[in-house]
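Participant: quick one: sequence plus predicted model below, questions after.
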Amino acid sequence: MQYPLTYLQFHAVFILPVLVGLLVAARYRLASRRAVISGTLLLALLAAVYTTPWDRYLILRGAWWYGEGRVFTRFAAIPLGEYLFFVLQPLIVGLWVGRFSVDTSRPLAIPIRTRLVGAVVAALVGLSGLALLTRPGGLYLGLLLAWSAPVLAIQWAFGWPFLVAHWRTVAVGTLVPVGYLWVADTVAIWLGIWVLSKQHTLGLEIPLLGLPIEEAVFFLLTSLFVVQGLVLYVWVLDRWQ
């Protein structure tokens, strides 16, 4: 049996309480409160701008759609709840990773060859996405990987050694919110709030959860973007000061 939970109600039940809880219990060990909040808001804005055209294209291609009566209103084919997700997810991830510390005393200077390593690895991610586009069912995951490559290239080329040096903060900052978002997304799919196309997905799922691999990779990459972006942001701020 499915319950007619709308997209906005999904946020009210699964997303907003977590955000409020993180705000109330916030700890700013990563940097000052001002730096964490400003960096998180900046990343949320960038996420909305960068994700909107990609998301709209996949919706128009029929990679996924929404259950009847689950969407309040749409702008440029994208539901209001989706726009809210573009902002709310970075806020949750940013406040979470703000609880962990990094050593920002490391100089910003990194050899060009070292930077190229990060750019090349990101390019491989993008090429794997393009390769998936040639396979049946590879549209969603293929475009996801291709879309993620420029962001990864910027972050990894700029400071992958710094991110690796603080891998524990990056890992915990990413995986804990990802785990929760995977569960919430699984529930949303089970409730029929959004439905993934079998034609444009590979049919692979996360064991136990039954979450489509495309959704799992989406939340993993987007959360990683925020964690890496915020860690690099506070590093640059500290070095400049």
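Facilitator: Received the coordinates, thanks.

Participant: when you work out contacts or count neighbours from here on, use the C-alpha atoms and nothing else.
Facilitator: Will do.

Participant: quick one: the helices in this protein?
Facilitator: Here the chain has its helices, by DSSP state H, at 7-10, 16-24, 33-61, 80-97, 112-132, 139-165, 167-191, 213-240.

Participant: need the residues that contact the shortest one.
Facilitator: Meaning helix 7-10. R70, V71, F72, L80, G81, A188, I193 (CA atoms under 8 Å, 6 or more residues apart in numbering).

Participant: take the one below as the second:
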Amino acid sequence: MTSQLTYLQFHLAFLVPVAMFLIATGFVSRSRLDGLSTIRSTGRHSYWVGVAIITVIALAYTTPWDNYLIARGVWRYGDGSTLATIGYAPIGEYLFILVQPWVTALWLAHLSLPATWPSITRPIRSRIAAVVLAAGIGIGGLWLLGTDATFYLGAILAWAAPVLALQWAVGAPQLLARRRLVVLGVAVPTLYLSIVDRIAIEYGIWILSPEYTTGISVAGLPIEEGLFFLVTNLFVVQGLVLYGWVTDRWLAPDGERRSIPRLRSWTDREV
């Protein structure tokens, strides 16, 4: 299907409304408003500082990779769907990179973020195992780059592996301890973004090259696109959980968990 739907209209139709919805539902809770006031009055590190940091990192890390894949011809944009480009990527692509972490973070903020951190036994062993897994993902990705049909799949895995290795080296035990929060935090935005990505492909906003993709799809969504949203949302959710853990440890350098006013959840539910 072809259409004159533009990348900007895609944002207005699918990303801005869901972000506004999450903001509106988040601020319904009176306890949430009280929590925000406490954090602002103390001047402590907040959840949203972490979101801003992760957004900047996402833009810096994704931009060269994104531009390379577009230049290589892994995907292109439909006629009339973009207004202007910076490098090889349209402005809408940069906006997407900036907006996605906030959508995921807004969803995660509806869940209960950790107020205390469990003691972990044998933390070094779990970190090493996780880094070895990340290395395996990276090696697998590099191997897949050698074949045209698996090039995009390999590019995603090879690009994701260093970030996963870093996050798992820092806090694999804490992430495993909060695995239910991580899974739920990742699953919902990944499903939503996969659905709207499928719609964008259907309307020809962006077009994947059959040469560099496997041709395997689930409900019309190329598996490469689903994997992309899975790993990028994993980056954001793990990054925010670890940001809370690291800043708590920084605020309590003696290793003792102090009572620190923290951003927990807009609904104050345990996950």
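Facilitator: On my side now, so go ahead. These numbers come from a predicted model, not from an experiment.

Participant: re earlier: adding distance to E205 of the first structure and mean neighbour count, write the helices of the first structure out as CSV.
Facilitator: As requested, these are exported to CSV (distance: least, CA to CA, whole Å; neighbours: other CA atoms under 10 Å):
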stretch, distance to E205 of the first structure, mean neighbour count
helix 7-10, 22, 19
helix 16-24, 25, 14
helix 33-61, 20, 17
helix 80-97, 22, 21
helix 112-132, 17, 18
helix 139-165, 12, 21
helix 167-191, 11, 18
helix 213-240, 5, 20
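
Participant: mind putting those helices into a markdown table with distance to S197 of the first structure?
Facilitator: Below are those laid out as a markdown table (distance: least, CA to CA, whole Å):
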| stretch | distance to S197 of the first structure |
| --- | --- |
| helix 7-10 | 18 |
| helix 16-24 | 28 |
| helix 33-61 | 10 |
| helix 80-97 | 17 |
| helix 112-132 | 16 |
| helix 139-165 | 9 |
| helix 167-191 | 12 |
| helix 213-240 | 11 |
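
Participant: and H200 of the first structure, which of these is closest to it?
Facilitator: For H200 of the first structure, the closest of the helices of the first structure is helix 139-165, at 5.2 Å, according to CA to CA.

Participant: between the helices of the first structure, which one is nearest to L204 of the first structure?
Facilitator: helix 213-240 (5.5 Å).

Participant: mean deviation, that closest one versus the second structure?
Facilitator: Here the mean offset of helix 213-240 of the first structure against the second structure after fitting is 0.7 Å, by mean CA distance after the TM-score superposition for the first structure.

Participant: what span of the second structure lines up against that helix?
Facilitator: Aligned by TM-score structural alignment, helix 213-240 of the first structure corresponds to residues 223-250 of the second structure.

Participant: nearest to Q199 of the first structure, out of the helices of the first structure?
Facilitator: Per CA to CA, nearest to Q199 of the first structure of these: helix 139-165, 8.7 Å.

Participant: corresponding residue for L175 of the second structure in the first structure?
Facilitator: Using TM-score structural alignment, L175 of the second structure pairs with L163 in the first structure.

Participant: distance of its match from G129 of the first structure?
Facilitator: Distance, L163 of the first structure to G129 of the first structure, using CA to CA, to the nearest Å: 24 Å.

Participant: repeat that for L181 of the first structure.
Facilitator: As judged by CA to CA, L181 of the first structure and G129 of the first structure stand 23 Å apart.

Participant: what sits against the alignment partner in the second structure of I154 of the first structure?
Facilitator: Mapped onto the second structure by TM-score structural alignment, I154 of the first structure lines up with L166. Contacts for L166 of the second structure (CA under 8 Å, 6+ apart) come out as V131.

Participant: what do you get if the cut-off is 10 Å, keeping everything else the same?
Facilitator: By CA atoms under 10 Å, 6 or more residues apart in numbering, the contact list for L166 of the second structure reads R127, A130, V131, A134, A172.
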